[in-house]
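**Student:** the amino acid sequence is not available; the structure is as follows:
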């Protein structure tokens, strides 16, 4: 399932392509025909994300809500030549088409037209999103309160979207390693200072994922990426991590063996030596 930075990046692409336009909206597959008819020809106001939820606001108080789930894909591409209509390939649940761009959605877990009240309900049942500004409705203290009440492992809680929105397996493994936190410690044992370090680090790291399309968690890669971005370049970021998918290999910090365990159905990776803070 895509992590939150992917949804924010996609929302940005949709916004640049369609905000302020009145695109045609259709369902080549037919499964979203009624919803598409409601949105067809209506002005797109903005696209945005909260965690792993994606929203496209249309005029007249209508919002398209999409959850990609495990297999959903949404591609935003230029129309060539301008004004033409590319053929729909595969099972396209939803197509948004303007003279200059086309966005085809395939295989989402959810694709619905909802009103403002439902948008509010969907967002409120999520935890805070590190990619959103802190506010009354996006408060990291809300996440910490949930963590402190729980006997579940910190690793499991960081993946619970009702606790913390947008964080997936890679970010949770890497950020716990960065702060030497044992992933299997119970949430109720996590100190406020440790939680603040985790939250602040996610706030720092995840925007790089939005800007580059790649998860970056190693400091040297972060430095090289930031230098390239300041030069106006979009760097090709290596897919390198400290512990994620490195079972049996040496920890990049201390050289001890990286361990692996399945927790709540997801693969967890951590260093057996320098992540001993329980």
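**Tutor:** Sure, I can see it. Please read all numbers here as calculations on a predicted model, not as lab measurements.
**Student:** from now on I want contacts and neighbour counts done on CA atoms only, so please keep to that.
**Tutor:** Will do.
**Student:** go through the helix or strand containing residue 222 and flag the buried ones.
**Tutor:** For residue 222, the host element (DSSP states H and E) is helix 219-230. If you call a residue buried by 16 or more other CA atoms under 10 Å, then helix 219-230 has these buried ones: 221, 225-226.
**Student:** packing partners of the next helix or strand after that helix?
**Tutor:** Note on helix 219-230: by DSSP H and E, the next helix or strand toward the C-terminus is strand 258-263. Judged by 3 or more CA pairs under 8 Å, 6 or more residues apart in numbering; DSSP states H and E, the packing partners of strand 258-263 are strand 266-271.
**Student:** out of the buried residues of helix 219-230, who's nearest residue 243?
**Tutor:** Distance to residue 243 across the buried residues of helix 219-230 (CA to CA) is lowest for residue 221, with 15.0 Å.
**Student:** what separation is there between that closest one and residue 242?
**Tutor:** The gap separating residue 221 from residue 242 is 11 Å, by CA to CA, to the nearest Å.
**Student:** let me see the ranges of the helices in the chain.
**Tutor:** 4-18, 33-39, 116-124, 140-148, 154-158, 169-178, 192-212, 219-230 (DSSP state H).
**Student:** distance to residue 87 added to these, as a markdown table?
**Tutor:** Below are these laid out as a markdown table (distance: least, CA to CA, whole Å):
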| stretch | distance to residue 87 |
| --- | --- |
| helix 4-18 | 19 |
| helix 33-39 | 17 |
| helix 116-124 | 32 |
| helix 140-148 | 45 |
| helix 154-158 | 41 |
| helix 169-178 | 36 |
| helix 192-212 | 29 |
| helix 219-230 | 36 |
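**Student:** figure out which of those is closest to residue 262.
**Tutor:** helix 154-158 (10.4 Å).
**Student:** mind checking how far that closest one is from the chain centre?
**Tutor:** Distance of helix 154-158 from the chain centroid (CA atoms, centre = their mean, to the nearest Å) equals 16 Å.
**Student:** cool, stretch 37-48 as well?
**Tutor:** 22 Å.
**Student:** tell me which residues of that stretch are tucked away?
**Tutor:** Across stretch 37-48, burial judged by 16+ other CA under 10 Å covers 39-48.
**Student:** stretch 130-147 too?
**Tutor:** Buried residues in stretch 130-147 (16+ other CA under 10 Å): 130-131, 138-141, 143-144, 146-147.
**Student:** same check on stretch 270-278?
**Tutor:** For stretch 270-278, using 16+ other CA under 10 Å, the buried residues are 270-275.
**Student:** got a list of contacts for that stretch?
**Tutor:** 173, 176-177, 179-185, 189, 243-244, 251, 253-254, 256-260 (CA atoms under 8 Å, 6 or more residues apart in numbering).
**Student:** pasting the second one now:
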């Protein structure tokens, strides 16, 4: 599932290509009420966590959640015939965009959109984020910090990759209960997530390895993985930790695969 940086990257792209002008919106698949926004001016595109909002006005906000299989494809004009099950097509002055396979794609009013956002925790990529709210929820919980970081009502936008990597970078045992997380540790993790996720928006992939641990400095081969990016533990089960050489472990936790180093994160 795409993590928050992907949605913010899409929001910036759609803001640049479509905002401030009328947009032709259709649904070749016929499963989206495109007529409610077709031909209207897109006011802005924004993201909150893993949710994307195209705001056409207070009575018409297109809400998209990509889920596991949703994808946007972007191309310059001219427009081509739809290929596959296109849920939503946007056509602007210079580009067109197709959306396929999302978990959600619907038209909401401002109250309905606010209700979705009110259910989400603070997003490290938003200027209006309040990390104190996330910490208040974490420190009241006996659940592990690994579970809490993936709870979108606690913290919005963090997925399995950022979860595994920020815990490693701060030497945190993934099973540490939330009520044992110090304020100092939380502040450090939040600040780190802000930096890492902003970099993800900029480059379009997740890189979490510090400069001195990159391949060219360690004399190792670059990572080859469909997720891209250099990481410490994510999807590296059975491989040696870059820092201590111990085998990276994995287990299922709350229906997701967890990765960690048993020495660096003891």
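**Tutor:** Cool, the structure landed. Keep in mind the model is a prediction, meaning the values are calculated, not measured.
**Student:** mind checking what residue 117 of the second structure lines up with in the first structure?
**Tutor:** Per TM-score structural alignment, the equivalent position to residue 117 of the second structure in the first structure is residue 123.
**Student:** next: residue 264 of the second structure.
**Tutor:** Under TM-score structural alignment, residue 264 of the second structure pairs with residue 274 in the first structure.
**Student:** ok, now how distant is that match from residue 151 of the first structure?
**Tutor:** 23 Å.
**Student:** quick revisit: what number of residues lie near the closest residue to the match of residue 117 of the second structure other than its chain neighbours?
**Tutor:** Using CA to CA, 6 or more residues apart in numbering and skipping the chain neighbours, the partner closest in space to residue 123 of the first structure is residue 50 (6.9 Å). For residue 50 of the first structure, the neighbour count with other CA atoms under 10 Å is 24.
**Student:** over to residue 111 of the second structure?
**Tutor:** Neighbour tally, residue 111 of the second structure, other CA under 10 Å: 11.
**Student:** please apply the same query to the one 10 residues further on.
**Tutor:** As a burial measure, the neighbour count of residue 121 of the second structure was computed by other CA under 10 Å and equals 22.
**Student:** kindly report the same for residue 4 of the second structure.
**Tutor:** The burial count for residue 4 of the second structure: 26, using other CA under 10 Å.
**Student:** residue 55 of the first structure too?
**Tutor:** Around residue 55 of the first structure there are 22 residues (other CA under 10 Å).
**Student:** swap in residue 187 of the first structure?
**Tutor:** Neighbours of residue 187 of the first structure (other CA under 10 Å): 24.
**Student:** if I look at it, how far off is residue 242 of the first structure?
**Tutor:** Counting by CA to CA - residue 187 of the first structure and residue 242 of the first structure are separated by 23 Å.
**Student:** can I get the buried residues of stretch 37-48 of the first structure in CSV including distance to residue 28 of the first structure?
**Tutor:** Listed next are the buried residues of stretch 37-48 of the first structure as CSV, based on distance: CA to CA, whole Å:
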residue, distance to residue 28 of the first structure
39, 15
40, 13
41, 16
42, 18
43, 21
44, 20
45, 24
46, 23
47, 22
48, 24
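**Student:** filter these down to the ones in strands?
**Tutor:** Among these, the members falling in strands (DSSP state E) are 44-48.
**Student:** so which of those residues comes closest to residue 14 of the first structure?
**Tutor:** Distances from residue 14 of the first structure to these, taken by CA to CA, are shortest for residue 47, at 6.3 Å.
**Student:** what does the closest one align to in the second structure?
**Tutor:** Match for residue 47 of the first structure (TM-score structural alignment): residue 45.
**Student:** what residues are up against that match?
**Tutor:** Counted by CA under 8 Å, 6+ apart, residue 45 of the second structure has contacts 11-12, 14-15, 19, 52-55.
**Student:** now the first structure: which of these match?
**Tutor:** Retained in the first structure: 11-12, 14-15, 19, 52-55, out of those (criterion both residues aligned by TM-score structural alignment, their matches' CA atoms under 8 Å).
**Student:** now the two most distant members of the residues you listed.
**Tutor:** 19 and 52 (14.1 Å).
**Student:** compare the two and say which is more crowded by neighbours.
**Tutor:** Between residue 19 of the second structure and residue 52, counted using other CA under 10 Å, the more crowded position is residue 52 (23 against 20).
**Student:** can you tell me the closest non-neighbouring residue to that one?
**Tutor:** residue 64 (5.1 Å).
**Student:** right, and that neighbour touches residue 105 too?
**Tutor:** Yes: counting by CA atoms under 8 Å, residue 105 is a contact partner of residue 64 of the second structure at 4.6 Å.
**Student:** show me what contacts the nearest residue to residue 228 of the second structure once chain neighbours are set aside?
**Tutor:** For residue 228 of the second structure, ignoring the flanking residues on the chain, the nearest one in space by CA to CA, 6+ apart is residue 205 at 6.4 Å. Residues near residue 205 of the second structure by CA under 8 Å, 6+ apart: 227-229.
**Student:** any quick ChimeraX command for the buried ones out of the residues you listed?
**Tutor:** A single ChimeraX command is used to select the members of the contacts of residue 205 of the second structure judged buried by 16+ other CA under 10 Å:
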select :229
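**Student:** which contacts among the contacts of residue 205 of the second structure does the first structure share?
**Tutor:** Shared with the first structure, among the contacts of residue 205 of the second structure: 227, 229 (both residues aligned by TM-score structural alignment, their matches' CA under 8 Å).
**Student:** make CSV out of the contacts of residue 205 of the second structure and add distance to residue 151 of the second structure.
**Tutor:** Formatted as CSV, these follow (distance: CA to CA, whole Å):
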residue, distance to residue 151 of the second structure
227, 21
228, 24
229, 24
